[in-house]
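S.K.: Here is a sequence with its predicted model. Questions after.
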Amino acid sequence: MNDNISDIDYRQIIEYSLEPLIIHTDFKIIYINHAAEVFFKAKKAEVIGASPLDIFQETSKMAIKKRIQSAYENPAEIIEETIYRMDGTTVDVELYCHPVLMKDTKAIQTYVRDITERKESEKRHKEIIKEVNELSATIVPLLHGIAVLPLVGSIDEDRARKLLDIVPVKVQEQNVECLIIDFSGIYKLDTIVTDYLFRINNVISLLGVHSIITGLRPELAIVAIRLNMDLASTPTMSTVKDALHSLGVELTADRCGK
């Protein structure tokens, strides 16, 4: 039995690869496999001799040209690009290329992987995160000028930053004069996230909005002290119910914080 690897037909291997493969040298395509024909919606004869740069957008061509030139010496890192098919449609792909020797000719072999589904999934995920952040920044109106911001669930730095961006805008849009910021739905926070959340209180204060902090657990209060947060001017109470009671029976906005 002959185990010599030189007996393996390299072209047959890449021809039956499930991933689109392109081989090019001196910026001319010399071979594409069947998967590439299907992917690019083109016949081999239509592609052979063309420049591999033709599939790229104009804004990317210069960087891709440099990438190909350097790949003759060392494999290039995987990158993401939007490229063109032969019918003019675009597709998001992952590209990887490395040098190969075709007889006496040094060439570049490029792998093309369609990442359309992954990109769409990432987009949906971002949209869901955006919706969650919007919901997490929901300011619930109680009476004229009085509202509550219930902070619930796990809050990381990114979500806390978005809260800091969204809440001041919403209090102005809803004409909130007194905002009850309720921490009772949060059980664990690090110092960075806590810093962002307490900054909300400072920012809305600059907008002329009075605030009351409720549900602040001892461990969160300790973090606030370590961050040198000045809460002396901000009323803190155990529950939202206590905060509403402190505003008086009529709960008028002009009595809030005064």
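M.R.: Okay, I see it. Residues are numbered from 1 along each chain as shown.
S.K.: C-alpha only now, for contacts and for neighbours.
M.R.: Noted.
S.K.: could you pull out the helices for the stretch 1-150 of the chain?
M.R.: 10-15, 34-40, 44-47, 58-71, 116-136 (DSSP state H, counting those that start in this stretch).
S.K.: just those: most buried one?
M.R.: helix 34-40 (a mean of 18; mean count of other CA atoms under 10 Å).
S.K.: Who are the packing partners of it?
M.R.: strand 21-25 (3 or more CA pairs under 8 Å, 6 or more residues apart in numbering; DSSP states H and E).
S.K.: Identify all contacting residues around the strand it packs on.
M.R.: Outside strand 21-25, the residues within contact range by CA atoms under 8 Å, 6 or more residues apart in numbering are 14, 29-33, 35-36, 52, 106-112.
S.K.: With stretch 95-107 instead?
M.R.: By CA under 8 Å, 6+ apart, stretch 95-107 touches 23-26, 68, 71-81, 108-113.
S.K.: Most neighbours among the contacts of strand 21-25, please name it.
M.R.: Ile108 (26 neighbours; other CA atoms under 10 Å).
S.K.: could you measure that one against His210, distance?
M.R.: 65 Å (CA to CA, to the nearest Å).
S.K.: Quick one: the strands in the stretch 51-200 of the chain, in order.
M.R.: In the stretch 51-200 of the chain, the strands defined using DSSP state E, counting those that start in this stretch lie at 79-84, 90-102, 105-114, 140-143, 146-152, 178-185.
S.K.: With distance to Ile129 added, can I get those in CSV?
M.R.: Formatted as CSV, the strands of the stretch 51-200 of the chain follow (distance: least, CA to CA, whole Å):
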stretch, distance to Ile129
strand 79-84, 23
strand 90-102, 22
strand 105-114, 25
strand 140-143, 20
strand 146-152, 15
strand 178-185, 19
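S.K.: Put this next to the first one:
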Amino acid sequence: MSENISDIDYKQVIEYALEPLIIHSHLKIIYINRAAEKFFRSPKDEIIGASPLDIFKETSKTAINKRIQSAYEQPANVIEETIYRMDGTTVDVELYCHPVTMGNTKAIQTYVRDITERKVTEKKQKEMEKQINELSSTLVPLLDGIAVLPLPSSLDEEKAKQLLDRVPVKVKEQNVKCLIIDFSAIYNLDTMVTEYIFKINCVLSLLGVRSIVTGLRPELALVAIELGTNFNSTPTVSTVKAALHLIGVEYDGDSAIQIENKLR
């Protein structure tokens, strides 16, 4: 037997909804569901009767008030805001509100969605992108056609992948004929990072760019061998200075100091 839609108790639907829900009218909260009570960390009776503007920062209140007034006529667009819980802690949220009618009273129903984790992830991604951009542009020019790529100690799979995408482009832009890949800051290697570095070396070779590996610690060389990475076709020396000697670059003491300063 099918149920009549008119028999649905919508108050129960919103009361037990998983997302926090607030209903307010004329800047006065008249209802919150259980999820909102838990989200705001306060009993219902301490929230009902308060102004919805109280949860916003002072710098946002004017704009939010205008948004509330317009929402009596039509649904408002979803926005992101930082709001206060009742215990004073802040949280990043998405807000969506639309008009509702309670008897003869016009009101606004506002959904609150916690996006803290998403914002943290976005921040980390932006920081990583910034680091990757800085990393991929750090081809330090030493001499005409010769540059060094100092690998950072924080090199992981994602950064190594981005290096594979960007270093060949930078090499062509800077007209590099010989790239010294310096491992001095690297203390640990894993399979994926080693594989990407090997791929960078292969791509550079296809582009006609000579690669030289420097600063690879003996224990890391053993790890690379154990991981099955073959650097036999790539000259490996202890320092950048030794790499320049290998290339056949002649320089005096002053030139050596200038090169060392570039690498700092």
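M.R.: Right, received. Where do you want to start? Here the structure is a predicted model, which means the values were calculated and not measured.
S.K.: in structure 1, which residue is closest to the centre?
M.R.: The centroid of structure 1 falls nearest to Lys126 when counting by CA atoms, centre = their mean (5.9 Å).
S.K.: I figured Leu164 of structure 1 hits Asn202, correct?
M.R.: No: Leu164 of structure 1 sits out of contact with Asn202 when judged by CA atoms under 8 Å, with a separation of 10.2 Å.
S.K.: neighbour-wise, which of those two wins?
M.R.: Leu164 (20 against 17).
S.K.: What lines up with the more buried one in structure 2?
M.R.: For Leu164 of structure 1, there is no aligned position in structure 2, judged by TM-score structural alignment.
S.K.: nearest residue to Leu164 of structure 1 other than its sequence neighbours?
M.R.: Ile200 (5.5 Å; CA to CA, 6 or more residues apart in numbering).
S.K.: wouldn't the one you found be in contact with Pro168 here?
M.R.: Yes: applying CA under 8 Å, one finds Ile200 of structure 1 in contact with Pro168, separated by 7.4 Å.
S.K.: so how far is stretch 28-44 of structure 2 off the chain centroid?
M.R.: 32 Å (CA atoms, centre = their mean, to the nearest Å).
S.K.: Show me what it is in contact with.
M.R.: Taking contacts as CA under 8 Å, 6+ apart, the residues outside stretch 28-44 of structure 2 that touch it are 14-24, 47-52, 85-87.
S.K.: Please identify the residue in structure 2 that aligns with Ile64 of structure 1.
M.R.: Alignment note (TM-score structural alignment): Ile64 of structure 1 maps to Ile64 of structure 2.
S.K.: ok, now which ones touch that match?
M.R.: Leu53.
S.K.: quick one: it from Tyr111 of structure 2, how far?
M.R.: For Ile64 of structure 2, the distance to Tyr111 of structure 2 - CA to CA - is 14 Å.
S.K.: again, but for Thr138 of structure 2
M.R.: 46 Å.
S.K.: cool, Pro75 of structure 2 as well?
M.R.: 12 Å.
S.K.: got it, and Gly208 of structure 2?
M.R.: 59 Å.
S.K.: Kindly report the same for Ala160 of structure 2.
M.R.: Separation of Ala160 of structure 2 from Tyr111 of structure 2 (CA to CA) stands at 41 Å.
S.K.: show me what contacts His26 of structure 2?
M.R.: By CA under 8 Å, 6+ apart, the contact list for His26 of structure 2 reads Ala107.
S.K.: Could you identify the most distant pair in the contacts of strand 21-25 of structure 1?
M.R.: Ala35 and Lys106 (22.8 Å; CA to CA).
S.K.: Any idea how many residues pack against the residue nearest to Val223 of structure 1 when sequence neighbours are not counted?
M.R.: Once flanking residues are discounted, Val223 of structure 1 sits nearest to Thr191: 6.3 Å by CA to CA, 6+ apart. Residues near Thr191 of structure 1, counting by other CA under 10 Å, number 14.
S.K.: Please look at Thr191 of structure 1 and Ala221 and confirm they touch.
M.R.: No: judged on CA under 8 Å, Thr191 of structure 1 makes no contact with Ala221 at a distance of 11.0 Å.
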